[in-house]
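A.B. asks: have a look; sequence and predicted model below, questions after that.
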Amino acid sequence: MTVERKTPKTFNIILWIAQGLLALTFVWAGFMKIFKPEDLPFAWVKGNANLVLFTGVFDLLAGIGIMFPTLLRIKTKLTIFAAYGIIVLMIAASIFHISRGEAKDIGFNIFMLLIAIFVAWGRQKKAPITNK
């Protein structure tokens, strides 16, 4: 019986897709929270202007950090750190929503958390990208 293993190239492509999804999501969320918070449909946004701005900055940095260091091959470990930052951010967001009685709304946070864990593990152990 032979076990077929994914090629490093295929795994690398999957990691790039995961990074792209995280980057698009967090850059969009960051821009919306910073520049258009009134357009966000979330109940917690109203009355929490400083928190919205604060999380928007972190979202934007996470979105940039999860993609550009590996894409440009400059300080590639920053991608791993960004993935860990997203993990912490999603845990904090889940706790925040649970504390507000919004536990039903954390599915997206858990999904992003799992993708960030996958990227952190993949770029650290399975398919690291080195600096130029």
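C.D. replies: Perfect, I can see it now.

A.B. asks: contacts, neighbours, all on C-alpha from now
C.D. replies: Noted.

A.B. asks: ranges for the helices of this protein?
C.D. replies: Secondary structure of the chain (DSSP state H): helices at 8-35, 49-65, 68-72, 77-99, 107-121.

A.B. asks: indicate which one of those helices is closest to residue 129.
C.D. replies: helix 68-72 (6.4 Å; Cα to Cα).

A.B. asks: got another, please set it beside the one above:
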Amino acid sequence: MQANTVSTPIQPAGKVLQISLWSVQTLMFAAFTLFGFQKLFMPAEALAAMWQTQWPVEYSTLLRFTGLIDVAGGIGILLPALTRIQPRLTVLAALGCTILQICAIIFHAMRGEFAALPLNFILLPLVAFILWGRGKRAPVAPR
């Protein structure tokens, strides 16, 4: 005997959700690319002084690696959806940025760098919103 299952179709995303997603995607593009370029091109000593922590000097390879991830994530959060070329990459970029923020929270908390955490706690729900929105609620159709 087969059970009757009723599937409810997902309603198209509303205008407010679409505007919110595009706004947050643009903001995260700007933030992640800016942070990434800082990590890639500013001297580690200057970043350590600006951020009042020694981790950029102690872990300069991690600094540059996270800079690359930031730039790739920032570009990936916006460009594939905007061009509608491989828009699923936007979802993957949002997932990567979400994981990055979780790792950053753990890293800074373990080092007792609690002053760094507010930024990560702001970025985390924003990239998670993009992950949910573009992954489930309002995906962008490819060309």
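C.D. replies: Great, that's in hand. Remember, it's a predicted structure, so these values are computed and weren't measured experimentally.

A.B. asks: quick one on the thing from earlier: save the helices of structure 1 as TSV, and put in mean neighbour count too.
C.D. replies: Shown next, in TSV, are these (neighbours: other Cα atoms under 10 Å):
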stretch	mean neighbour count
helix 8-35	18
helix 49-65	19
helix 68-72	17
helix 77-99	19
helix 107-121	18
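
A.B. asks: nearest to residue 127 of structure 1 among those would be which one?
C.D. replies: Taking the helices of structure 1 one by one with Cα to Cα, helix 8-35 is closest: 6.1 Å.

A.B. asks: which ones are touching the most centrally placed residue in structure 2?
C.D. replies: The geometric centre of structure 2, computed from its C-alpha atoms, lies nearest to residue 97 (Cα atoms, centre = their mean), at 3.2 Å. Applying Cα atoms under 8 Å, 6 or more residues apart in numbering to residue 97 of structure 2 gives the contacts 70, 73, 124, 127.

A.B. asks: just checking, residue 19 of structure 1 touches residue 68?
C.D. replies: No. Contact criterion Cα atoms under 8 Å: residue 19 of structure 1 and residue 68 do not qualify, at 9.7 Å.

A.B. asks: sorry, back to before: which among the contacts of residue 97 of structure 2 gets closest to residue 15 of structure 2?
C.D. replies: Among the contacts of residue 97 of structure 2, residue 127 lies closest to residue 15 of structure 2 (Cα to Cα), at 19.5 Å.
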